[in-house]
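Peer 1: need coordinates for the below:
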Amino acid sequence: MRRSPDEVSELRAPSCRVASSVEKENLNTSGALLHRLNHVTKMFPELNSLLECNKKNLPNGKSLVIIDSQTDGSFLLHHFISLYIQGGGKVVMLAFAQSFSHYSSVAQKLGINLNSACDDKTFVFLPGLKYTLDGIINRDVENPLLDTSNCKSLHSLYQAINSAISANENQSLPTLLIIDDISTLLYLGFQHTEICTFLTYCQHTVCKKTNGCILSLIHNDSDVEDQSSNLLSRWFHHFADIVLELEGLQSGRSKDVHGQLKVVFTRREQNDLHSLSPLSRCVHYRIRDKGVSFFALGTSPAIL
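Peer 2: Reported below is the predicted structural model:
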């Protein structure tokens, strides 16, 4: 079902959609983390190990996606913001779900001043709804990113991203493009095919031209029948180099285990004999007062 821009605005917090009862519990847990973090310089060191990256080895040239179901995966975005800024890179945030003050508040608790980063042009905040509505009003019939059937264009979004990346004075500076969250475009009525085209353009600009990284967040709740969301989620498994799938526990919320994370490497090195089979790693996670801990399945302290 398509929503008007006004309806989308009402659903913006925390993730531009109505949450299920199970998801609300997980959102409360995730939100508690964002308000209680206390100057953690390394947010999720275990996650860096899972992704085989760190601030000295950024995932440049790669496309990543966070797909959450029955939980809120947005807390992972703050890890990547911290990773790139501490690693001497640049972050371009295309935000639909939260305001700049939200990201700034969380970053400050991680020891990062996003206001200073904005002054240094190492953090660029782009309000997604503004550029989307501009594209709907100011249509360009000659642009290939145009939705001619509904007179809606994603061209303004792409132009804003391209300008933010091109304004990089130091072209060797690694750039991370974050889209939080791509589901909003579905709620606005864009077809998944149009969103795929838009993301392909962004990938070419960020990953191919600047050797940067693109990170998208999409919601695909298993208890909601949404064909467009399902199609887009499946497409991401072909588009992205690394897929981070977060799920709430099927047994319900637990005080010791808050969810499950599955990291899928869709592309392997050419000299890898198992390159045709994606590598996946699955762990449980628990959100704590000062961070998030990841551990192997079945190894929760409560079980051991």
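Peer 1: going forward, measure contacts between C-alpha atoms and count neighbours the same way
Peer 2: Noted.
Peer 1: residues touching the spatially closest residue to residue 266 that is not a sequence neighbour, list them.
Peer 2: Leaving aside its chain neighbours, residue 266 sits nearest to residue 278 (4.8 Å; criterion: Cα to Cα, 6 or more residues apart in numbering). Shown in contact with residue 278 (Cα atoms under 8 Å, 6 or more residues apart in numbering): 264-268.
Peer 1: show me what the helix or strand hosting residue 215 is packed against.
Peer 2: Per DSSP states H and E, residue 215 falls inside strand 213-219. Applying 3 or more Cα pairs under 8 Å, 6 or more residues apart in numbering; DSSP states H and E, one finds that strand 213-219 makes contact with strand 63-69, strand 175-180, helix 183-187, helix 192-203.
Peer 1: one more sequence to fold, the one below, so I can look at both together:
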Amino acid sequence: QGKFTLLRDTRTDGSFLVHHFLSFYLRAGCKVCFLALLQSFSHYNIVAQKLGVSLTAARERGQLVFLEGLKSCLDLLFGEEKEEEQSGQPSPLQFMSEGASNLKALFDFVQTSLNPTSDGSWQGPVLLVDDLSVLLSLGAAPVAVLDFIHYCRVTVCSQLKGNIVVLVHSNEDSEDEENELVVNSLCHHSDLILWAEGLATGFCKDVHGEIKIIKRASLELMAEQDHVQIYQYKIQDKNVTF
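Peer 2: Sure, this is the predicted structure:
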């Protein structure tokens, strides 16, 4: 409870980690707010069904709040504002049309989605983001993205005792300084880092990459060292082997 987990991928696609956490938390009965900025709902649903979870059913029973970023972007850019008029709420990605790097509408969406219900039917709240780097591509400033994550941590982790899982893409030799600034800052503030990397030697039939599990040292215990474990993995149709 109250943990911030960073999923990081380099020279590979770390989305298999997102699918794992999504199905894991839904099975555990948690209330999940999923900011899906990279793929469509049907994509995530097809993968989840292979893992034995129905996102459609979870959304219908109110357990899953799903923001389909691709659709929201199109609606904003091409003037489809019917949804906004019906709900009376601004689009979570409102910053795109305003030209200002203000992610307050996105934070309000998260806060509203994960506010505890009176019946208390769900376990702890979870915020899942795939993938945070997309916000930078849409025009948000690094400071705005880090502020957004900070406010989410205060609300979800500290106040509601929930968990946050965020995926970011990174390349150590990248010239994208804004993205690397965000990645390095998130690494510094995370409790757990799962870092998936492609093989430096290239393609291998039996191994798709390696994953580095970094359990961050507690900020209170300054002498404690980060605990690092490294595993090689292979992605199969319905699971991942190590």
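Peer 1: quick one: TM-score?
Peer 2: For these two chains in superposition, a TM-score of 0.85 is obtained (TM-score structural alignment, normalised by the length of structure 2); 222 aligned residues with a Cα RMSD of 2.0 Å.
Peer 1: deepest of the helices and strands packed on strand 213-219 of structure 1, which one?
Peer 2: strand 175-180 (a mean of 26; mean count of other Cα atoms under 10 Å).
Peer 1: before we move on, the earlier item: and the gap between the corresponding residue of structure 2 for the residue nearest to residue 266 of structure 1 and residue 185 of structure 2?
Peer 2: Using TM-score structural alignment, the equivalent of residue 278 of structure 1 in structure 2 is residue 226. According to Cα to Cα, to the nearest Å, residue 226 of structure 2 stands 16 Å off from residue 185 of structure 2.
Peer 1: residue 16 of structure 2 now?
Peer 2: 23 Å.
Peer 1: kindly report the same for residue 134 of structure 2.
Peer 2: Distance, residue 134 of structure 2 to residue 185 of structure 2, by Cα to Cα: 16 Å.
Peer 1: same check on residue 25 of structure 2?
Peer 2: When distance is defined by Cα to Cα, residue 25 of structure 2 is 26 Å away from residue 185 of structure 2.
Peer 1: what ranges do the strands span in the stretch 1-150 of structure 1?
Peer 2: 63-69, 90-95, 123-127, 146-147 (DSSP state E, counting those that start in this stretch).
Peer 1: now render those strands as CSV, adding distance to residue 214 of structure 1.
Peer 2: As requested, the strands of the stretch 1-150 of structure 1 are exported to CSV (distance: least, Cα to Cα, whole Å):
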stretch, distance to residue 214 of structure 1
strand 63-69, 5
strand 90-95, 9
strand 123-127, 14
strand 146-147, 22
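Peer 1: just tell me which of the helices and strands packed on strand 213-219 of structure 1 ends up closest to residue 105 of structure 1.
Peer 2: strand 175-180 (16.4 Å; Cα to Cα).
Peer 1: where does that closest one end up in structure 2?
Peer 2: Under TM-score structural alignment, the counterpart of strand 175-180 of structure 1 in structure 2 spans residues 125-130.
Peer 1: now do that stretch: distance to the chain's middle.
Peer 2: Centroid separation for stretch 125-130 of structure 2 versus its chain: 5 Å, with Cα atoms, centre = their mean, to the nearest Å.
Peer 1: same check on stretch 104-121 of structure 2?
Peer 2: For stretch 104-121 of structure 2, the distance to the chain centre is 16 Å (Cα atoms, centre = their mean).
Peer 1: neighbouring contacts of it?
Peer 2: 31-33, 65, 90-95, 125-127, 148, 151-152, 155-156.
Peer 1: ok, the residue most central in space within structure 2 - contacts?
Peer 2: Against the mean C-alpha coordinate of structure 2, by Cα atoms, centre = their mean, the closest residue is residue 129 at 1.9 Å. Going by Cα under 8 Å, 6+ apart, residue 129 of structure 2 touches 34-37, 165-167.
Peer 1: kindly recompute the last result at 6 Å.
Peer 2: 34-35, 166 (Cα atoms under 6 Å, 6 or more residues apart in numbering).
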